[in-house]
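Visitor: take a look and give me a structure for this.
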Amino acid sequence: MESSTTAAQLPSKTSYGILIIMGICHLLNDSLQAVVPAMFPILETSLGLSYTQLGLIAFSLNMVASVMQPIFGWYTDSFPLPYALPLGMGSTLCGMLLLGLAPSYTVILFSVMLIGVGSAIFHPAGSRVAFLAGGTRRGLAQSIYQVGGNTGQALAPLITAIILLPYGQKGALWFVPVALLSVFLLVLIANWYKGRLSSFLIRKKVTEQQTKKPKQRIYKALGIVLFLIFARSWYISCMTNFYAFYLIHDYHFTIRSSQLYLFAFLAAGALGTFLGGPLADRFGRKNIIFFSLAGSAPFTIILPYVSASAVIILLLLAGFVIMTSFSVTVIYAQELFPGKVGTMAGLTVGFAFGMGAVGSVALGIAADFIGIASTIKWIGFLPLLGIFTLMLPSDTVLKRWHQE
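Guide: The predicted structure follows:
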C-alpha cells in the first residue's frame, strides 16, 4: 500500500497534446451549443417570439445541462465511463439536426434539450480528462480546456452573421459535420483516458483515504463559490442573450454589427479564461476570483452610459476581466473536495449553466416589462457581489484545513 501511495502522490507530467485536443473538442462542443442563442435574432423574426419565449429556449438548454452535470459527474467519480464523451456528442449531433429542421416552437425546445443532455455528459468528463492530463499544473490545464469552450461560445455572433443570417434556421444543419468531427476526436480521447484509468483510480483512492470528512466551513466556502458563480453567470447570460438587442434598439446597430460587438466581448472573455488559470497558479485562486468579479464591476456599470465609439473598449475590458475566474472556480471547488473531480466540475459548471438558464428567463421577463435598456443598466451592478470573495479561505488556509 505504501508503494501505491507514493506512486499516486508523485507529480505526473503534463500531457499538452491531450489538453490541446481536449480544448479543440470543447471548442467544437460549445460552438454547437452557442448556435442556440446565436439563432435568437432569426427565431424572433421568423416565429415572432417574445423575449420571454427566447429566454425559455435558453432555459431548456441550460437547465437540462445544469441538472444532469453534477449527477453525471458524481456517478462517473465512482464508475468512470471513458466513452461517455463521444456518446454525449452524439446526443448533441441529434439535437443540431433536429434544430435545423424543427417546424415549431415545441420541437425547438425538444432539440435544445438533446443538446443540453450532450453538454451535461461532456463537461464533467472533459474536466476529468483535463485534470488527469494536467499533472501538477492544474490551473493551466483547466485554462487550456476551458478556453476552448469559451472560444466556442464567442463564435456565436460570427455564426449568426456569417451562417444564420444568410441561411436562416436551416443554417444549423451546417454544424452536423462539426459534430461528427467532434465524435471522432472524442473517441481518440476516450481511448487515451481508458488506458490511464487504473492509475487515476489508484490516485483517487489514496486521496480519499487521506482526506478527512469535510467540515461545515468547507461547505460554507462552496456555498460562497456558487454564489459568485451565480453573479457571473447572470451577467454573462444577459450579455449573451440580450445585449445584441440593446445595441440594435438603443444604438441603432444592424443585426450583423451587433453580433460582431458581442463577439468582441466573448472573445476577450475567452482570452481571460485562458490566462486566468496560469495567473491563479501564480497568484492564488482566491485572488484571481476576487479580481475577476470586483475588478470588472467598474466596466460593467458604466458600459450602458458610454458612446457607441467607447462601447467596444469597455466590452473588451469587461469580457476579459470577468472571465478570468471561469476555470479558477472549478479548480477551487475541486480543491475544496479532493477526490471529487467530476462531481465538483459538474456542480460548478452545471450550476453556472443553471443560473444562466434561470437568468435567461428572469432577464427576458425583465426586458419585456421594464425594457431592454433598464435591464442592461441594472445587471451591470451584479459583479459588485464579488466582494463576497473576501469571505473565502485563502489557498494556504484551505491546504491547512485538509491537514487538520
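Visitor: could you use CA atoms for every contact and neighbour count after this?
Guide: Will do.
Visitor: tell me which element the most centrally placed residue in the chain is part of?
Guide: For the chain, the residue nearest the mean C-alpha position is residue 349 (5.7 Å; Cα atoms, centre = their mean). With secondary structure defined by DSSP states H and E, residue 349 is part of helix 341-370.
Visitor: for that helix, which helices and strands make contact with it?
Guide: In terms of contacts (3 or more Cα pairs under 8 Å, 6 or more residues apart in numbering; DSSP states H and E), helix 341-370 is packed against helix 51-78, helix 105-134, helix 216-250, helix 326-336, helix 372-379.
Visitor: buried residues in the helix or strand following the shortest one?
Guide: When you say that, I think you mean helix 372-379. Read in the C-terminal direction, the helix or strand following helix 372-379 is helix 395-403, with elements assigned using DSSP H and E. Across helix 395-403, burial judged by 16 or more other Cα atoms under 10 Å covers 395, 398, 401-402.
Visitor: stretch 145-164 too?
Guide: Under the neighbour-count criterion of 16+ other Cα under 10 Å, stretch 145-164 has 145-161, 163-164 buried.
Visitor: alongside the first, I'd like the structure of this one:
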Amino acid sequence: MNKKYLYMLSAGHLSVDINSGSLPALLPFFVSEYGMDYTSIAGLMFASSFLSSIIQPLFGWLADKGSRQWFMVLGVLMAGLSLGVTGFVTNYWSIFAAVTLMGIGSSIFHPEAARNVNAIAGKKKGQGMSIFSVGGNGGFGLGPLLAVFLVTTFGMKGTAFYAIASLFTAAMIALAAPAIRRESARQLAAVTKKATDNPIPRENDWRAFSRLFLVIVFRSTLFTAISSFLPLFCIQVLGASHAVGSATLSIISIAGVLATLVGGLLADRKGYVRTMRYGACLLVPCLAVIVFTQNIWAVYAMLIPMSFAMQGPYAAFVVLGQSYLAKSLGFASGVTLGLSFSLGGIIVPSLGWYADSYGIAAVMLVILAISICCAAATFLLPEPKKA
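Guide: Next comes the predicted model:
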C-alpha cells in the first residue's frame, strides 16, 4: 500500500467536500447579503444534494468501464470553481445553477477516486479507505469554520478561495494521475496473480448489497437528523446557549477524524460487517442517554462516543459495498459515498414537519427509534466473500 498516493487522493477528497461542508454556513450570508428567503435557501440545499445523489451511481458505472483519471480532476475543479462563483453573482438562479454544478462535481470525483483507493490499498482496504475518508470528514468539519472566516474577513468575494484552492489541488492530481494509474494497475496485477493461484470468481452479490442499502438509508437519515436537530434540542429543550448547542456538531466532526482512522484499522482486523455492527449498536445507548437524561453535560459526555459510532464505520461500509459488488467497484462507491449523505436530506424534512407538530423532544425519540432499526439492519448483512 503506497500511502503517498492515498494522501493525495485524500487531499482531493478534502478539496471537494470542503465545498459541500461550507455551503450550510454560507446560507445565512445569502439571506443577509442577497435577500433570499428560507424557501430559496432550502432550494439551494436541495440543488446541492438531490441531483448529485441520482447521478453519482451513473458516474460510478462509467468508472467501472475503464480508468478515467480525469474524472477526479474535473470533479475537483467543478466543485471548487462553482462554489467560488457564488460570491460574485447575486441572481438566485445563477447561484442555484452554481450550487447544482458543485454537487455534480462531487459526484464525478468520488466513484473514480474510491475505485483507485480500493486498488492502491491492496489487502489493507479498511485502512486505505479510512485515510481517504479523513479528507472528506475533514472537509465537512472545516468547511463551516472556513466559510465564516472568509466571508467575515473578505466579504462575499472571499468565496474565491474555493476556486483558487481547487486549481492547485486539481493540478496536483493531474500531475500525479499517471503514477496513481500505474500503482493501481500494479496492485490489481498482484491481486489477479493471487486469484490465478487460488481462483475465486469476482461476482456481484446484489442481494447482500440491497441489505447494505437498507443500512445506508437508516444511517444517512441518522446523520442528517442528528446534524439538524441535536443543536436545537440542546438550545430549546435543555436551555443551552446557541454557541454551546452548535459546538456539539463541531466536536463530533473533529473527533470524527480520529474515529475514521481507528475504524479503518478495526475493519481490517475485525471485519467490515462486525465494525458496522459495533458502530450502530454503540449509537443506540448514546442517543438514549441524551434523550432520557435531558442534561447538557450528559449530551457532551456522549459526543465523542457518538462520533466513533457515526464516523468509525465509514470506511467499513464503503469497502463492504465494494466487496459485495466486486465487479462494479465504481458503482458501489457511487452509492455508498453519494447516497449515504444525500438520502438523509430527502427524508429528514418529514422529521422537520413532525418536530413542528410535536416538538424537538418528540423527534429525538424518533431518531432514537431509527438508530435501533439501523443497528438491527446490520445483523442482516452477510460476510463478504474473501478474494
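Visitor: TM value for the aligned chains?
Guide: The TM-score (TM-score structural alignment, normalised by the length of structure 2) is 0.87; 381 aligned residues with a Cα RMSD of 2.9 Å.
Visitor: how about the buried residues of helix 395-403 of structure 1 in JSON lines, adding distance to residue 314 of structure 1?
Guide: Formatted as JSON lines, the entries for the buried residues of helix 395-403 of structure 1 read as follows, by distance: Cα to Cα, whole Å:
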{"residue": "395", "distance to residue 314 of structure 1": "31"}
{"residue": "398", "distance to residue 314 of structure 1": "35"}
{"residue": "401", "distance to residue 314 of structure 1": "40"}
{"residue": "402", "distance to residue 314 of structure 1": "41"}
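Visitor: farthest pair in the residues you listed?
Guide: 395 and 402 (11.1 Å; Cα to Cα).
Visitor: residues in contact with stretch 72-87 of structure 1: which ones?
Guide: Residues from elsewhere that reach stretch 72-87 of structure 1, judged by Cα atoms under 8 Å, 6 or more residues apart in numbering: 118, 120-122, 124-126, 182-184, 186-187, 190-191, 193-194, 340-347.
Visitor: only the buried subset of the residues you listed, as a PyMOL command please.
Guide: One line in PyMOL is enough to select the buried members of these, burial here meaning 16+ other Cα under 10 Å:
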select buried, resi 118+120+121+122+124+125+126+182+183+186+187+190+193+340+341+342+343+344+345+346+347
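Visitor: now the lengthiest helix in structure 2, how far from the centre of its chain.
Guide: Ordering each helix of structure 2 by length in residues (DSSP state H) puts helix 160-197 first. Here the centre of mass of C-alpha atoms in helix 160-197 of structure 2, compared against the chain's by Cα atoms, centre = their mean, to the nearest Å, lies 20 Å away.
Visitor: give me the helices and strands touching it, please.
Guide: Helices and strands in packing contact with helix 160-197 of structure 2 are listed as helix 3-34, helix 70-85, helix 92-120; criterion 3+ Cα pairs under 8 Å, 6+ apart.
Visitor: how about the equivalent of residue 314 of structure 2 over in structure 1, nearest residue that isn't a chain neighbour?
Guide: Residue pairing (TM-score structural alignment): residue 314 of structure 2 is matched to residue 326 of structure 1. Nearest residue to residue 326 of structure 1, sequence neighbours excluded (Cα to Cα, 6 or more residues apart in numbering): residue 273, at 5.9 Å.
Visitor: tell me the buried residues in the longest helix of structure 2?
Guide: In terms of neighbour count (16+ other Cα under 10 Å), helix 160-197 of structure 2 has its buried residues at 160-163, 165-167, 169-170, 172-174, 177, 180-181, 183-185, 187-188, 191.
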